[in-house]
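Participant: here's my sequence, what's the structure:
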Amino acid sequence: MFLMNLQRYIQSHQTDLTVISASLIVIGFLSRYGFGNLAGYNVTLAVASIIAVVPIAIHAYQALRVRVISIDLLVTIAVIGAFIIGEYNESAIVTFLFLFGAYLEQRTLNKTRESIKTLTEMAPTTALVIAEDGTTTTTDVDDVEIGDHVLVKTGANVPVDGQIIDGTGYFNEAVITGESKVVSKRPGDSVFAGAMLSNGTVTLTATQVGEDTTFGKIIELVEDAQDTKSKAESFIDRFAQYYTPAVLIIAVLVYLFTHNFETAITVLVLGCPGALVIGAPVSNVAGIGNGAKRGILVKGGAVMDDFAKVDTFVFDKTGTLTTGQTAVTQVKAYTANPKLALALTARGEQHSDHPLGHAVLTYAKAQSLAYQSLPVTSDRTIKGQGLELTIDDYQVLIGNERLLTTHEVGLTPPQQSDLQAIQATGSSVILVAVNGQLSLILGIADAVRPEVKGQLQALRDRGTRHLVMLTGDNQVTANNVAQQVGIDTVHAELLPEQKVDYIKQMQKAGHRVAFVGDGINDSPAIATANIGIAMGSGTDVAIETSDVVLMQSSFQSLVHAYALAKKTVLNTQENIVIAVGVVLFLLIGLIAGFIYMASGMFVHEASILVVIFNAMRLIRFGSTPNVKKAPQKTTDLT
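Facilitator: Model (predicted):
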């Protein structure tokens, strides 16, 4: 028990031991070169060596207990050998540099995991549960059940996933989506555990609790991802298992042939593949941490590797390339006062429950039109045609071409041409006639995300070769959207299983395919692709099925994730090249006679610092390039 407690104490104070070792080394060199005290020099460096080698030896012993010959064992043996030949300065510098390298590695890993620490600290521990009599009880969050009514007040974190049933408020969902701006929520809207209620008071019904909440799954996902090894890491681990014993054998052979104990010890020290073992995991953890802080969840180093090799992006249309909400996308006006015509249309649509009417009202609001006070003296709904209204003494028709034909309102050839052009885009059409004359043609469609065109070009700039759309929508609409955003290939009117077939065909043709969808109805395609990417606010299916989750549902995040994967893999390759290059240089130097233990260990440990600092660059890796948003095809009515 005493030994176990001593091991824990030493390991928990490893940083302190590193500082003490460095201080003793400085004192030792001052003793020799400042005061000419050789005895003080040897004593302080010997003590520094002993202090620093203790945690290294403990790690070596723990590894041996599970039958692993680790790098720590090589260093421990090298220090013992240095003591035997009286090279206390060598042993002190070797152990200090080794501990300092371990300190920097741990510091880098901790820095990249700060986002996870922040998430766990923000997780609420209690909830205000409302009883049937209306009273509230402070309940441990683990005891909240699905269906419970929970009260959330201003400044509090939401304790469970739920749906608002009463009240409104502004929520900061940065821990979920990575987006810091507040979002307005009202009854019927979903909220996520971990989000903070910035203003307002709401009551919600719990839909997911505990570890099953989106928040809990995100924490688990990122933690697992940082422990998942890439192919490069797995290879290096296997390599180290054979390399470390090989170095021991080579050192023994060197001593047997040369009878030079110091040279054999030098082989042990310089043969430690420290930078090689550290380089790959530090790069992957830094890259995954970078993504997590931006609401990009990547499921491990292996996903990073595969994502970097993607050459074909396949997109769903609705909710991915488009907003998933209908909007007025085209306006043709044939009147001297188009704003009046639109105001009359909006006032009329207030008397309709047609889905297209909401799009008209939203558009009119964006145009800052005051239409609510216009008096409606008569209104009649004509099934299958539209509305016939009298508004402020204007005779108004709002509907389809049949409605206008029934009321003997004709279209001129140019107007007929405009109508056909809008219909050719796959848009729904509303015709508006005022006092017997066609005044407006409104094209309404699922609006294309304004940033998509520029961001798809950014994907091409980063190495994407093919952009494909697979959608269940009709061919005309799909072609129009593809033309707007720059998609190369379109396949429309597909069932989910047909999307899977197309992905398999692309894979058989040698393409590395990433499928981007909303993570709900596209689960089979997401699971089939080499990389499945879910653009959605953390739905259960999105998190469980996909390889990458973009919590912000933005194409900027998609471009950043793709660039980050490529940069992370490149960074890993750079670290491997540095590590292998240094080992070769040291071996050549040792054979040629211009590398000795002190200089060799300095170069060796410096290479460890180089790969760590190189990996740390990923933590600050890039903001998405500024891409101009493509304007929507709407006509201003001024």
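Participant: okay, CA-based contacts and neighbour counts for the rest of this
Facilitator: Noted.
Participant: what about the closest residue to residue 487 other than its chain neighbours, distance to residue 488?
Facilitator: Excluding the flanking residues, the one nearest residue 487 by C-alpha to C-alpha, 6 or more residues apart in numbering is residue 467, at 5.3 Å. As judged by C-alpha to C-alpha, to the nearest Å, residue 467 and residue 488 stand 5 Å apart.
Participant: looking at the two, which is more packed in?
Facilitator: Neighbours per residue (other C-alpha atoms under 10 Å) separate residue 467 from residue 488, with residue 467 holding more: 22 against 12.
Participant: got the contact list for residue 114?
Facilitator: By C-alpha atoms under 8 Å, 6 or more residues apart in numbering, the contact set of residue 114 is empty.
Participant: from residue 107, how far out is it?
Facilitator: Taking C-alpha to C-alpha, one finds residue 114 at 11 Å from residue 107.
Participant: got it, and residue 367?
Facilitator: Between residue 367 and residue 107 the computed distance is 53 Å (C-alpha to C-alpha).
Participant: packing partners for the one helix or strand residue 565 maps to?
Facilitator: Using DSSP states H and E, residue 565 maps to helix 555-592. If you count contacts as 3 or more C-alpha pairs under 8 Å, 6 or more residues apart in numbering; DSSP states H and E, helix 555-592 packs onto helix 261-270, helix 274-293, helix 301-308, helix 452-461, helix 597-616.
Participant: ok so, going back, can you list contacts of the strand or helix carrying the residue nearest to residue 487?
Facilitator: Residue 467 is part of strand 466-470 when elements are defined by DSSP H and E. Residues from elsewhere that reach strand 466-470 (C-alpha under 8 Å, 6+ apart): 311-317, 482, 487-492, 494, 499.
Participant: next structured bit after it?
Facilitator: Later in the chain than strand 466-470, the nearest helix or strand by DSSP H and E is helix 475-485.
Participant: and that next one, what's buried?
Facilitator: Of the residues in helix 475-485, those buried by neighbour count under the rule 16 or more other C-alpha atoms under 10 Å are 475, 477, 478, 479, 481, 482, 485.
Participant: over to stretch 554-573?
Facilitator: Buried positions in stretch 554-573, judged by neighbour count with 16+ other C-alpha under 10 Å: 554-569, 571-573.
Participant: could you do stretch 237-250 as well?
Facilitator: Of all the residues in stretch 237-250, those buried under the rule 16+ other C-alpha under 10 Å are 240, 243, 244, 245, 247, 248, 250.
Participant: closest one to residue 233 out of those residues, please.
Facilitator: residue 240 (10.4 Å; C-alpha to C-alpha).
Participant: chain center to the helix holding residue 565: distance?
Facilitator: Distance of helix 555-592 from the chain centroid (C-alpha atoms, centre = their mean, to the nearest Å) equals 22 Å.
Participant: what's the angle between it and helix 261-270?
Facilitator: With axes from the mean of the first three to the mean of the last three C-alpha atoms, to 10 degrees defining the directions, helix 555-592 sits at 170 degrees from helix 261-270.
Participant: before we go on, could you also do this sequence so I can check it against the first one:
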Amino acid sequence: MSTDDAGVVVRSVATGRVRLTVPWVRARPGSAGLVDERLTGMRGFRALRIFPRTGSVVIWMAPDLLDVDRLVTALDQAPPPSAPLKPTRSTPDSSTGELARLVVGGAVLAFMALRRLLGRPRITAGSSGLLGAITLFTGLPFFRGALRSLRGRSHPGTDTLVTAATVISLVLRENVVALTVLWLLNIGEFLQTLTLRRTRRAIEELLTIGEERVWLVREEGADGVGRIETEVALEEVAPGDLVAVYEHHRIPVDGRVVTGEALVDQAAITGEALPVYARAGAEVYAGTIVTSGSLTVRATSVGADTTVGRIISRVEEAQSDRAPIQTIATRFTQRFVPVSFALAALTYVVTRDARRAMTMLLIACPCAAGLATPTAISAAIGNGARRGTLIKGGTHLEGVGRVTAVVFDKTGTLTFGRPLVTSVVTLSDRYTANEVLRLAASGELHARHPLAQAIVAHTEEQHLRAPLHQACEVVLGMGMRAELDGTRLLVGSPALLRQHGVELTHEAQGWTEQLRTSGETVICIAHDDELIGLLGVSDAVRSGAGTVIQQLTALGVTRLALLTGDAPETAQAVADALGIAEVHAHALPEGKLQLIRDLQAEGHTVAMVGDGTNDAPALALADVGIAMGAHSSHVALETADIALPGDDLRQVPAVVELSRHTLRLVRQNYGLAIGVNLLGLVAGAGGSINPVLAALLHNTSSIAVVANSARLVNHTPHLPQTTDDLLMAAPLEDRRLR
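Facilitator: Predicted structure coming up:
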């Protein structure tokens, strides 16, 4: 059964009020307006509240006319599905050929391992021929690459080395060794292809902005009287059109507010931790969310021309512009492959012995060289996965070890990404810090603003009980006004207090300035027309963030920068707390891209650490993109080369150390692969070694490489010792003015 077809569920019934879950509202948020259409005109209907994200619908009726069955019947039938906005493109996660090579190769290797485990006799000549054919099928992409290099279309590289080693192994009937190498390499290619396709799909999904249908204001009389709202497909909206946006919906266009007022969560675009207050004349962006209130917006940009559309374009451009990191395997093969073939050719010219030349080529191009990188990389990726670090390919693992500059997004990366109470200031001898906090929480009990939720949560953490108010009212953009035991309680901005005749004293203004300088948002509390205290709320720095900065510096990272869409004062306060010298505030996606380009132009290998949609272009352009945090946006996680699904910032220096340790092991592996066979080169040139002994050396070096790589599985990062830092959110403090 689809989500649309599921029935309406009654959650609660009270006097004159019923809460329902309507599945088709959750499945198609753009159709939520139909609920109002079906209930308007129903006898006894008074008010309605819809939460499209959860499908929850709260209905107020006249108590004597409340008929739950009638309401369920009215909302039970889902509306007919709308026509698709555009043809759906189904992109498979991987091609049939890639999957077939992985499945067939893996199945054959498992079968061979099982035969050996059970002590079965060696395979027959016919089976050996079949195994050779499977090996050739598994190595098809590498053989094509080698053919291109022979035609002069590319430089000899890994494909040429692998092809040469495979052919020689097949001639010597070392089919299992050849198949193992090819299968491991195919896994790496498959993971890289899978990542690219998932990224493209994430970008396509982002383009929908989360709203497929919008409310278009077709007509509007004087002072907004007689306006008609029509639900249309997003593609029908053009610049200049008026669009109505309601609570809990995404704004579908870039534009300017014409009427209404609302709190808008712009974190995905600007990186600001707190919702901004939008009213007539304010500029708003597609993809941002109206958390409270409603707006009528005149569209200035739609579709690909919106800010979020430009972000998508920047991601795609950055992915195509990024210079590839040259891997150890690439450098090795570019230098070693020509030498290998030259040695074999020279041996044949001098001895006229094709068998001896083949022996030389086998020794000079050992399969152990093909195993040197993939075995170490696979072990390192598995090591990272055990610690919650997803590394999307060997190239990215190698790249992060060479990083010399790290750029951090602030909100949600270095900070928690949500407000916390960090300061309590009392301004009256009659009230303690606990009492100020209790009264502030009383006024904010029923508010949904993140600042209000932070105050209530902090009160609960301090095991304080907020007194219940008798009435309250939201003053949008300013705060809350409540009635408590016959007295007036104001919790909000200085403007709210001034509006009610409560002025800030000289001392209060001094504290306000001090809190703002330290990057805190100031909330004033007035009780019975007396200013009794201030709260400082900020997006607190993560525990351990300072240690991470020190460790990266100790690891040789010479450039550290902080990027944010927040105000300079807030950004500087965080940078000062962490010891980051370079700060870029009010940074939009284009500005973040430019900083990455500038650092790369200076010769740095750059890592970008971020979590939001607005970070995606920079994550794509950086030499290594790292998506940080449990709440990273989908497109950030898919665009990044390394994903840290948890909130442990310490994994950033840990993955740098893991990469460097892996690179050391890869170099050791190449040393083993060549060193074990170096004796064979001398012996082979003199004719004192035959292909059988060459094959023995071949297998010995392969086993040595695999054993050396296996040490990475249980490797623990050895990070520089630094002084521990504490959570930057201060404990409750009574800072009474004297």
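Participant: mean distance, the helix holding residue 565 of the first structure to its aligned residues in the second structure?
Facilitator: Superposing on the second structure and averaging over aligned pairs (mean C-alpha distance after the TM-score superposition for the first structure), helix 555-592 of the first structure comes out at 3.1 Å.
Participant: by contact count, what packs against the helix or strand hosting residue 32 of the first structure?
Facilitator: Remark: residue 32 of the first structure resides in helix 14-35, with elements defined by DSSP H and E. Counting contacts by 3+ C-alpha pairs under 8 Å, 6+ apart, helix 14-35 of the first structure packs against helix 38-65, helix 88-112.
Participant: closest one to residue 377 of the first structure among the ones you listed?
Facilitator: helix 88-112 (65.6 Å).
Participant: which elements pack onto the closest one?
Facilitator: Under the contact definition 3+ C-alpha pairs under 8 Å, 6+ apart, helix 88-112 of the first structure sits against helix 14-35, helix 38-65, helix 71-84, helix 274-293, helix 597-616.
Participant: for residue 2 of the first structure, which of those helices is the nearest?
Facilitator: Of these, the one closest to residue 2 of the first structure (C-alpha to C-alpha) turns out to be helix 38-65, at 14.2 Å.
Participant: any idea how far that closest one is from the chain center?
Facilitator: When distances are taken as C-alpha atoms, centre = their mean, helix 38-65 of the first structure is centred 42 Å away from the chain's centroid.
Participant: just stretch 413-428 of the first structure next, same as before
Facilitator: Offset of stretch 413-428 of the first structure from its chain centre (C-alpha atoms, centre = their mean): 41 Å.
Participant: that stretch: which residues count as buried?
Facilitator: Residues 415, 419, 422, 423, 425, 426, 427, 428 are the ones in stretch 413-428 of the first structure that count as buried (16+ other C-alpha under 10 Å).
Participant: now do the contacts for the third one.
Facilitator: Residues in contact with residue 422 of the first structure, defined by C-alpha under 8 Å, 6+ apart, are 330, 429, 443.
Participant: swap the cut-off to 10 Å and go again
Facilitator: Applying C-alpha atoms under 10 Å, 6 or more residues apart in numbering, we find residue 422 of the first structure in contact with 329, 330, 331, 332, 428, 429, 441, 442, 443, 444.
Participant: what do we get in the second structure for it?
Facilitator: Residue correspondence to the second structure (TM-score structural alignment): residue 422 of the first structure is matched to residue 515.
Participant: now do the SS call for its match.
Facilitator: Three-state call for residue 515 of the second structure (DSSP: H, G, I helix; E, B strand; the rest coil): helix.
Participant: and what of residue 139 of the first structure?
Facilitator: With three-state DSSP as the basis, residue 139 of the first structure sits in strand.
Participant: okay, it and residue 215 of the first structure: tell me how far apart.
Facilitator: 19 Å.
Participant: the two: which is more packed in?
Facilitator: Between residue 139 of the first structure and residue 215, counted using other C-alpha under 10 Å, the more crowded position is residue 215 (26 against 15).
Participant: what's the neighbour count on residue 253 of the first structure?
Facilitator: Neighbours around residue 253 of the first structure, by other C-alpha under 10 Å: 13.
Participant: so what's it up against?
Facilitator: Each residue near residue 253 of the first structure by C-alpha under 10 Å, 6+ apart is listed here: 247, 259, 264.
Participant: circling back: identify the residue of the second structure aligned to the residue nearest to residue 487 of the first structure.
Facilitator: Matched by TM-score structural alignment, residue 467 of the first structure corresponds to residue 560 in the second structure.
Participant: quick one: its match and residue 705 of the second structure, what's the gap?
Facilitator: 36 Å.
Participant: next: residue 418 of the second structure.
Facilitator: In this view, residue 418 of the second structure and residue 705 of the second structure are 48 Å apart by C-alpha to C-alpha.
Participant: what's the answer for residue 73 of the second structure, then?
Facilitator: 70 Å.
Participant: neighbour count: these two, which is higher?
Facilitator: Just comparing residue 73 of the second structure and residue 705: by other C-alpha under 10 Å the higher neighbour count belongs to residue 705, 27 against 11.
Participant: which residue is the nearest non-sequential neighbour of residue 478 of the first structure?
Facilitator: Once flanking residues are discounted, residue 478 of the first structure sits nearest to residue 492: 6.4 Å by C-alpha to C-alpha, 6+ apart.
Participant: so the one you found touches residue 477, yeah?
Facilitator: Yes - taking contacts as C-alpha atoms under 10 Å, residue 492 of the first structure lies within contact range of residue 477: 8.9 Å.
Participant: helix, strand, or coil at residue 717 of the second structure?
Facilitator: The three-state assignment at residue 717 of the second structure reads coil, by three-state DSSP.
Participant: what sits against it?
Facilitator: Taking C-alpha under 10 Å, 6+ apart as the contact definition, residue 717 of the second structure lies against 651, 653, 654, 655, 656, 657, 658, 659, 661.
Participant: buried sites along stretch 52-62 of the first structure?
Facilitator: Applying a neighbour-count criterion of 16+ other C-alpha under 10 Å, one finds 52, 53, 54, 55, 56, 57, 58, 59, 60, 61 buried in stretch 52-62 of the first structure.
Participant: which of the helices and strands packed on helix 14-35 of the first structure sits most buried?
Facilitator: Most buried of these, by mean neighbour count (mean count of other C-alpha atoms under 10 Å): helix 88-112, with a mean of 22.
Participant: could you measure from the residue most central in space within the second structure over to residue 481 of the second structure?
Facilitator: For the second structure, the residue nearest the mean C-alpha position is residue 637 (2.8 Å; C-alpha atoms, centre = their mean). Note on residue 637 of the second structure: its distance to residue 481 of the second structure, by C-alpha to C-alpha, is 41 Å.
Participant: before I go, just wanted to say thanks for your time.
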